[in-house]
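Visitor: got a predicted structure plus its sequence, pasted below:
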Amino acid sequence: MEASKQNRQEYVTEILSRLDERYGTEKETFDFPQPWQQLVGIILSAQTTDRQVNQVLPQLFGTYGTPAELGKADVGEVMEIIRPVGLHKTKGRNIIACCRRLEEEFGGAVPQSIQELLRLPGVGRKTATLCLADVYHIPGVTVDTHVFRIARRLGWARGKTPAAVEKELEAVLPRTHWNRINFQLVEHGRTICSARKADCKICPLTPWCEKKGVEKQHEERNP
């Protein structure tokens, strides 16, 4: 369905309401509250779940209690601790280098700007916006693969890059919803609207979804 500008805003409001009802409005954070610990957790969470990350954090932070300590850690020992989260070699090198940079340039404090965060090893725009939202509650739309895919299916965005979709979503969504759209669509993408299959029959968003690309997906599975 093609939505007029007025109808689209109504659709957005309805969809956000359904997302709030199904997935809640507060994201579960990592069990360790210090900003640098949250940042490390976010870096480790790439292509895995927060639950899996929380399983390795007690040993990681029990062994290395400050950014300075983790920044000087033996990379092999760190890799072994975080092995269960996947990509442990890359992530191990990144969190050590990130903590070293935090200590050297920011006195161990996590910066509060996108530009400064992007100077840290292992921190891309997705990690930076998520860090600002989770640690400092600074409004921002975090676009990962789930948000990118579902925003386009909903008809909220047409951009071909995460940066373009981020800008489009900032224009579509009320600012008060920016920080929670990521965890809501991540969960929605994992349970209902996956890359391989959009399970529209059970989706609570179906009445307001434009289903961009979904019809083609169904045709390819059922020639």
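Guide: Nice, I can see it.
Visitor: from here on, contacts and neighbour counts on C-alpha atoms
Guide: Noted.
Visitor: just give me the neighbour total for residue 130.
Guide: Using other Cα atoms under 10 Å, residue 130 is surrounded by 24 other residues.
Visitor: how much space separates it from residue 179?
Guide: 8 Å (Cα to Cα, to the nearest Å).
Visitor: give the residues shared as contacts by the two.
Guide: Residues touching both residue 130 and residue 179 (Cα atoms under 8 Å, 6 or more residues apart in numbering) are 140-142.
Visitor: dropping in the other structure now:
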Amino acid sequence: MNKQVRNEILACLEQTYGDTKTALNYTTAFELLIAVILSAQCTDVRVNMITSRMFPRLNSAEKMLELGQTGLEQEIRDCGLFHSKAKNILATCQILCQKYHGEVPESFEKLLTLPGVGRKTANVMLSVAFGQPALAVDTHVFRVANRLKLATGDTPLAIEEGLKKIIPREKWGQAHHWLIWHGRKICKARKPLCTECPVSSLCPSSTVL
């Protein structure tokens, strides 16, 4: 794809989705971290239902640890993979209390040492919670980037690196949300709504004749 077409696609996505934010509800970096861990293979709507029950009472690493494995599992039982998520959350809370005074570290490398935190979650934290230039690649970003040929690859890391090369550093965090919302609303996994897509005329994967 040539640079002109690529830039037109990005400009259109920016115009369409503007300053959209994460759909997860949170008020602190700790709450966002827990919400993102819970969001693996779970919808944001479901996560928000769970956290709306939890966060008024359990809004710190210390309080979360007091629950223990069984208690936390009961809190998040209606979330997929609740057993492993509870285990990771408690292990993460333990590290936060022991090493960071209960606060979430603002370093990519330190975030990656937390159980349940991978590259995507670390980038979300840097971008959304701390305002640092970072570009997280979830399933939506991976799919949309490949279909639009903005970046191509078989792994999230390849897509992340490709997108960072073509998107200005100061817009990495915003672009993450453009691609997510486009994937959720239009460029869906099974049945993309190409006839409703604002970039269908520029998309190499469009089904519109």
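Guide: That came through, no problem. This one's a predicted model, so the numbers in the text were calculated from it and none came from an experiment.
Visitor: just to revisit the earlier point, tabulate the shared contacts of residue 130 and residue 179 of structure 1 (a markdown table), appending neighbour count, secondary structure and distance to residue 16 of structure 1.
Guide: Shown next, in a markdown table, are these (neighbours: other Cα atoms under 10 Å; DSSP: H, G, I helix; E, B strand; the rest coil; distance: Cα to Cα, whole Å):
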| residue | neighbour count | secondary structure | distance to residue 16 of structure 1 |
| --- | --- | --- | --- |
| 140 | 24 | coil | 16 |
| 141 | 25 | coil | 14 |
| 142 | 27 | coil | 16 |
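Visitor: save those as TSV, and put in distance to residue 189 of structure 1 too.
Guide: Below are these laid out as TSV (distance: Cα to Cα, whole Å):
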residue	distance to residue 189 of structure 1
140	20
141	16
142	14
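Visitor: out of those residues, the closest to residue 187 of structure 1 would be?
Guide: Of all these, residue 187 of structure 1 sits closest to residue 142, with 13.8 Å by Cα to Cα.
Visitor: need the counterpart of that closest one in structure 2.
Guide: In structure 2, the residue paired with residue 142 of structure 1 is residue 136, using TM-score structural alignment.
Visitor: try residue 195 of structure 1
Guide: By TM-score structural alignment, residue 195 of structure 1 lines up with residue 189 in structure 2.
Visitor: next one: residue 96 of structure 1
Guide: Match for residue 96 of structure 1 (TM-score structural alignment): residue 90.
Visitor: right, and residue 186 of structure 1 touches residue 149 too?
Guide: No - using Cα atoms under 8 Å, residue 186 of structure 1 is not in contact with residue 149; the gap is 10.1 Å.
Visitor: neighbour count winner among the two?
Guide: Between residue 186 of structure 1 and residue 149, counting by other Cα under 10 Å, residue 149 is the more crowded of the two (22 against 19).
Visitor: that one sits in which helix or strand?
Guide: For residue 149 of structure 1, the host element (DSSP states H and E) is helix 145-154.
Visitor: and residue 41 of structure 1, by the same measure?
Guide: Following DSSP H and E, one finds residue 41 of structure 1 within helix 35-44.
Visitor: now for the most centrally placed residue in structure 2: which residues touch it?
Guide: Nearest to the mean C-alpha position of structure 2, by Cα atoms, centre = their mean, lies residue 124 at 5.3 Å. Going by Cα under 8 Å, 6+ apart, residue 124 of structure 2 touches 134-136.
Visitor: show me what it lines up with in structure 1.
Guide: Alignment note (TM-score structural alignment): residue 124 of structure 2 maps to residue 130 of structure 1.
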